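Trainee: This is a predicted model, with the sequence first.
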Amino acid sequence: MKIILSTLNAKYIHTNLALRYLKAYSQDSHDIDITEYTIKDPIMNIVSDLHTKKPDILGFSCYIWNIQETIDVIKMLKKIHPNLFIVLGGPEVTYDTADWMQKLPEVDGIVVGEGEETFKQLLDTLHAEGDLENVDGLAYRDEHGEVRMNPKRQKVNLKEVPSPYRFEEDKQELGKRISYIETSRGCPFSCQFCLSSIEVGVRYFDKEKIKEDIMYLMENGAKVLKFVDRTFNISRSYAMDMFQFIIDNHLPGTVFQFEITADIMRPEVIEFLNENAPAGLIRFEIGVQSTNDYTNELVQRKQNFSKLSRTVSMVKEGGKIVQHLDLIAGLPEEDYASFRQTFNDVFAFEVEELQLGFLKLLRGTGLRVQREQFGYIHMDKPPYEILGNNVLTFDEIIRIKQVEDVLEKYWNDHRMDHTIRYLVHNVFETPFDFFQSFGSYWEERGWSRIGHQLEDLFRRLHEFLSTEKPINLTVVQDLMKYDYLKSMKHKPRKPWWGEQWSKKEKSMLLKYVEEHPHMLGESFSSRNLSEKDLHKHTIIEQLSFDLHTYLTSGQLVHQETFMLIHYDQKTNDNHLFTFEADETLQAIKITE
């Protein structure tokens, strides 16, 4: 039999771990090929490629992000190859399985839940032309076309599952894709919006084998290793052992990402990481979701925000670990005002990434079952995102989506951190109010439907602020200039705000800097830059406040200063220097 396992990943950089588990578990008895595509690939191209491979059995791994495209592929393939045995698996089809079988007559079977043993037994049975009714964990069609649901299968012993990372054909792609690591299955919590809450208890793989796999992946070029455990730090001793292993054995340039529960993280663990982990080695993904206690109670989510805050703050102070915090808009009884508070509570941490998502009523989750209780309306098709509930209207959801749009562009991409911090602390009442006001303006101008260069983002923020209530736009613009220039590796040809100096003024100013380098400090004077170097590799701007004081203390001192940024071509980096404007202006007699 020619057996192919396939899926449509969300992006090329993703790899499907489930398919590799299935292959590893069955490869002693069956020859299996893995073929991955993306949801952006044309359906005809996918069908054509699979057709040329001539499979007898074709399995697809199904999720909310790929199920619609997968269905299109299946329907087309079945028309071409009516005798092709098509089997599905994955979280999207594990729940409401009988319904999926009824809706998709092209599908011959669905593996429910964990698939390693079920899939292997299915292949064994098909190879022997046996009866599928003996394959536990399988939904199938009998000889009359009737859908049959076999009993559920017992959980596999994870310590006996072979490594899914050792396939020769994967080696060349390891450096280009994310490598997903699974050290456990299950979750100790019962959050009613999450599929992980359905599986009771936590089971672990063999820790020493996992360590061997991590070494193998790194030695073969893997750079990003993402742990998919739902709560990596549920066992303090287990997490500490793995952290120590990674610190001791990591290779340069490797990044490890963990999903942790912050309010159960012990301070001594964070202290250990702050003291021993190299900067940039570890990333934490932390699901906050909501700071509304009643909302968390309704979804059976236990969260101590005080302890969570302690963890996030300690990690941030350590400066070693990048943090990604998640929020979910649309949870039960969290109205617009409550979500505004949640957003402000969490944005106050000012971590590297804040992801704003929207509740999805996933098949199999408690909230989907209880949706009528909270007045939920939602998309009929994946991703089943909510359209409203008893306390949140669709209009309010649209407004929060406007927040999400500019949050991604202006905070998570870190294009102008100093500007945004100044705005949310000194201009707008709260961070949410800034992002909401700007997001609404962004949508009104139609900018959400067009592309943006970096300069466009600065111009558009400046345009928005020009229409807002009276603010010190000069200070904001100066901060925007600093953020823009510091983000560059090379001197920009034409800054977004236009030239501040005439050619004569610029030449006079740079000539003065060349003759008096000491006023910019020893670090600058030691560079021995000629006037030609200054013209070619520096940019200088006059500011309305003392930038150095602001950057070091946060204090805004209104005093005209100069900002000079040198773009070092040897190191491909830039360096900031500031100096007072008064004597320079007097010396070179620049007129207004």
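Mentor: Everything's here; your move.
Trainee: hey, let's count contacts and neighbours off CA atoms from now on
Mentor: Noted.
Trainee: where along the stretch 101-250 of the chain do the helices fall?
Mentor: 116-127, 207-219, 236-249 (DSSP state H, counting those that start in this stretch).
Trainee: wait, which of the ones you listed is closest to I57?
Mentor: I57 lies closest to helix 116-127 among these, at 8.7 Å (Cα to Cα).
Trainee: Check which helices and strands the closest one sits against.
Mentor: Helices and strands touching helix 116-127, by 3 or more Cα pairs under 8 Å, 6 or more residues apart in numbering; DSSP states H and E, are helix 17-26.
Trainee: List the buried residues of the helix it packs on.
Mentor: Neighbour-count burial for helix 17-26, counted by 16 or more other Cα atoms under 10 Å, picks out L17, A18, L19, R20, Y21, L22, K23, A24, Y25, S26.
Trainee: A further structure is provided below for comparison with the first:
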Amino acid sequence: MAEKRLMQNGKPSGEHDLAEKRLVQFVDFPACNADVPLTLPYATSSLRAYAESFADIRAAFDFAPTIVLRDRFEAMAERIGRPDLLALSCYVWNFNASMALAAEVKRRSPQTIVVIGGPHPKYGDDTVFAAHPAVDALIQGEGEVTFLAVLRSIAATGRLAAVDGITVRDPDDGTIRVSQHRAKAGDLSAMPSPYTIGLMDGPLVDLRGQSVGVAATLESNRGCPFQCTFCDWGSLGSKMAEFPIERVFADIDWIAENGIETLWMADSNFGMRKRDRDIAIYLAEAHLRTGYPRRLIASTSKNSSRAVLEVVRPLAQTPMFRGLTLSFQSHSDSALRGIKRQNIKHSTFFELLEDARSSGTSTYTDMILGLPEETLDSFKAGLTIAIEGDPQGVLIVFRCVLLPNAELASAEDRKRFGLRTAWLPMTDPPDLDPRYTETYEFVVGTDAMPEQDWREAVEYAWLVLLLHTFRLGQPVLLLLRQVVGLDFVDIFDSMLGFLRRRPDSVLGAQLQLVQHATARFIACRDPSNLPPTDQVPWRADPDAAARITRAKLAVHHDQCAAELTMLAVAVAKAFGHTIETEVRDDLFVMLQQTTYRPVAAGERVLDFATDLPGVLAAAAAGEKRSITHRPSRYRLMCTETVSAAGFQARINDYADRCDGLEPFDLCLEAERLAG
């Protein structure tokens, strides 16, 4: 019906007689970065699915196809025409674009009522209305029931009333009124799935034409029992509610059978509910049956336990599962109190890692740089705990982002912790239209970690991630920590000192790029005056900096191996230890032969003057052994050919990726030979 009304008698869709149905237009722009899959419009489609389940709404309204793909604002506004209601779902990746489109539609159609919602607009804050005159109302929190009330208000009077759960601009005098809070829906069984009733079919066709793939959102429950102040999940309340398991299974079937590449699990703590194992089994079976989804991204329970490990075990047997999240954010008691978070004990953390390893379940640990009450020393100590616990694991460091509805972004917390922030543009705008550029606010200093300490923390995290997570120098770390016996903090501090004094080295030059990027980033104080997206200092992000460095250094693989070897010797010497010549030479061979570079598939036999490879392999498994001067021989089988052209293409792709956790290594199999 809505599709037929897009053009009537040469008139845009909003120009209709009073006897006709009123028209609703949803806008739900997905995140728009070069390699991020475009996500189907789950939020707005859920609102529509619930609203259309009522006969009075079906009788009073038509719904135009949801706008998901960005285009020129004028062209989109022309297509939209003059709807009675324009509803936009907003988050950090689309807020500015949504506001620009709302302004253009309102300019052409002043009578159109503009309603916004989603996690981004600040609840109870009337500044959004002053900054964006086109906005008439803001839905606060969960949207289905409130949006239904909004529609009924418009159907009854043609005007927007102050129904519960919204902040509204009075249409007569412009006064901003905050209505009564609306309680969360305790029973989710009445909410139809937008997947199984066909509301995603049209958007799927639209997104299929793009080159980055399609993602879908799966929601099995709502709410979060935790109140971490850096997160806006808690703003929706701690009370948990579940969707019927039959609906969840049906959604999984739709996602798998429609070939959706990426699945975003929207549960705040997947693995916490008893039935989550049933969901995991069903999802794994759907993947094995269809090959989809190819990738699962889930936020597993904040306080992971053996029970959570059992829940995700079926998923761990499939290639779509990237690993069990062991989220710590910080290992500092002061920082944890500052963000109202309690972690599992370190002893439990180490036991979980061992259980995961023994069961073949991959894990990764994440931390956040810039949390209140975190000092430079406690941040370094936290990274040490993470890599001590899992020498072969994956560690990720995120920068602290201030989300509008998170408690940490409040004026009270900003003052209490002395938060200093900087801004960056984060979206690639089509045709370089600046109205498409989204901005993120990052913490770059606190009373506990002044800006200079924050900059040093970025450098420190960059080196940790480069050598540990991205595997550039893992043999060096194992040698210095497990064999020589140095503390990780001493190792990384000493390495950074050497690199700062050697800017002419390939590693030192990369450190300088990180330093320059952090200086440029900290200077970005004004969100209205930021560098264009093609000049963003990405290396101010430790993870991005390490990923880019890992790719760039592949071109200098032999020189990099030599520098890492000499760095190991220099660090050991600084603490009164000697790495013997034979060990040094064997370390260089290990680094050189395992670094990603052009190579032909086949077998090579490597001779070592010592048993260093075996000692480091044992160290990675937690076994400490001394190096002996007993010659050893290894057969190294490379199972893929890396051409020169393929090598360069992989470097370029890896450096540009938003997610660099995939391995950047040769496909090698090593076997110790007798003798």
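Mentor: Structure's in. What do you need? Just so we're clear, the structure is a prediction, and the values are computed from it rather than from any experiment.
Trainee: related to what we said a few turns ago, most packed of the helices of the stretch 101-250 of structure 1?
Mentor: Most buried of the helices of the stretch 101-250 of structure 1 by mean neighbour count (mean count of other Cα atoms under 10 Å) is helix 116-127; its value is a mean of 19.
Trainee: quick one, helices of the stretch 351-500 of structure 2?
Mentor: Under DSSP H, counting those that start in this stretch, the stretch 351-500 of structure 2 gives helices at 376-389, 411-417, 451-464, 474-478, 488-501.
Trainee: just the angle between the host helix or strand of L553 of structure 2 and helix 451-464, please?
Mentor: Assigned by DSSP states H and E, L553 of structure 2 belongs to helix 542-553. Here helix 542-553 of structure 2 points in a direction 50 degrees away from that of helix 451-464 (axes from the mean of the first three to the mean of the last three Cα atoms, to 10 degrees).
Trainee: And the contacts of the helix or strand just after helix 542-553 of structure 2?
Mentor: Next helix or strand after helix 542-553 of structure 2 toward the C-terminus (DSSP H and E): helix 557-574. Contact with helix 557-574 of structure 2 is made by 473, 476, 480, 484, 486, 491, 494-495, 498, 505-507, 553, 578-579, 584, 587-588, 591-592, 595-597, as judged by Cα atoms under 8 Å, 6 or more residues apart in numbering.
Trainee: mind running it again at 6 Å?
Mentor: The contact list for helix 557-574 of structure 2, computed with Cα atoms under 6 Å, 6 or more residues apart in numbering, reads I579, F588, L591, Q592.
Trainee: ditto for stretch 504-515 of structure 1
Mentor: E531.
Trainee: circling back: which one, of the helices of the stretch 351-500 of structure 2, ends up nearest to K11 of structure 2?
Mentor: helix 411-417 (47.7 Å).
Trainee: so how far is the closest one off the chain centroid?
Mentor: Distance of helix 411-417 of structure 2 from the chain centroid (Cα atoms, centre = their mean, to the nearest Å) equals 25 Å.
Trainee: if we can go back for a sec, of the contacts of helix 557-574 of structure 2, closest to V150 of structure 2?
Mentor: L591 (63.5 Å).
Trainee: which one in structure 1 is aligned with that closest one?
Mentor: In structure 1, L591 of structure 2 lines up with M480, judged by TM-score structural alignment.
Trainee: F579 of structure 1 versus that match, what's the distance?
Mentor: 19 Å (Cα to Cα, to the nearest Å).
Trainee: Who has more neighbours out of these two?
Mentor: M480 (23 against 19; other Cα atoms under 10 Å).
Trainee: Now the more buried one: closest residue in space, sequence neighbours ignored.
Mentor: T419 (5.7 Å; Cα to Cα, 6 or more residues apart in numbering).
Trainee: So that neighbour versus H425 of structure 1, what's the distance?
Mentor: Distance, T419 of structure 1 to H425 of structure 1, using Cα to Cα: 10 Å.
Trainee: In terms of neighbours, single out the busier of the two.
Mentor: Applying other Cα under 10 Å to T419 of structure 1 and H425 shows that T419 carries more neighbours, namely 20 against 13.
Trainee: Tell me where the stretch 51-200 of structure 1 has strands.
Mentor: Remark: strands assigned in the stretch 51-200 of structure 1 by DSSP state E, counting those that start in this stretch are 57-61, 85-89, 109-111, 138-141, 147-149, 178-181, 184-186.
Trainee: residue range for the last one in structure 2?
Mentor: Right, the one you point to is strand 184-186 of structure 1. Strand 184-186 of structure 1 covers residues 221-223 of structure 2 once aligned (TM-score structural alignment).
Trainee: what sits up against the matching stretch?
Mentor: Contacts of stretch 221-223 of structure 2 (Cα under 6 Å, 6+ apart): G237, S238, K239, M240, A241, E242, F243, D267.
Trainee: and the first one, what is it in contact with?
Mentor: For G237 of structure 2, the set of contacting residues under the criterion of Cα under 6 Å, 6+ apart consists of G223.
Trainee: follow-up on the earlier one: could I get the helices of the stretch 101-250 of structure 1 as a markdown table with distance to F60 of structure 1?
Mentor: Below are the helices of the stretch 101-250 of structure 1 laid out as a markdown table (distance: least, Cα to Cα, whole Å):
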| stretch | distance to F60 of structure 1 |
| --- | --- |
| helix 116-127 | 12 |
| helix 207-219 | 25 |
| helix 236-249 | 32 |
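Trainee: Of those helices, which is nearest Q586 of structure 1?
Mentor: Judging these by Cα to Cα, what sits closest to Q586 of structure 1 is helix 236-249, at 55.7 Å.
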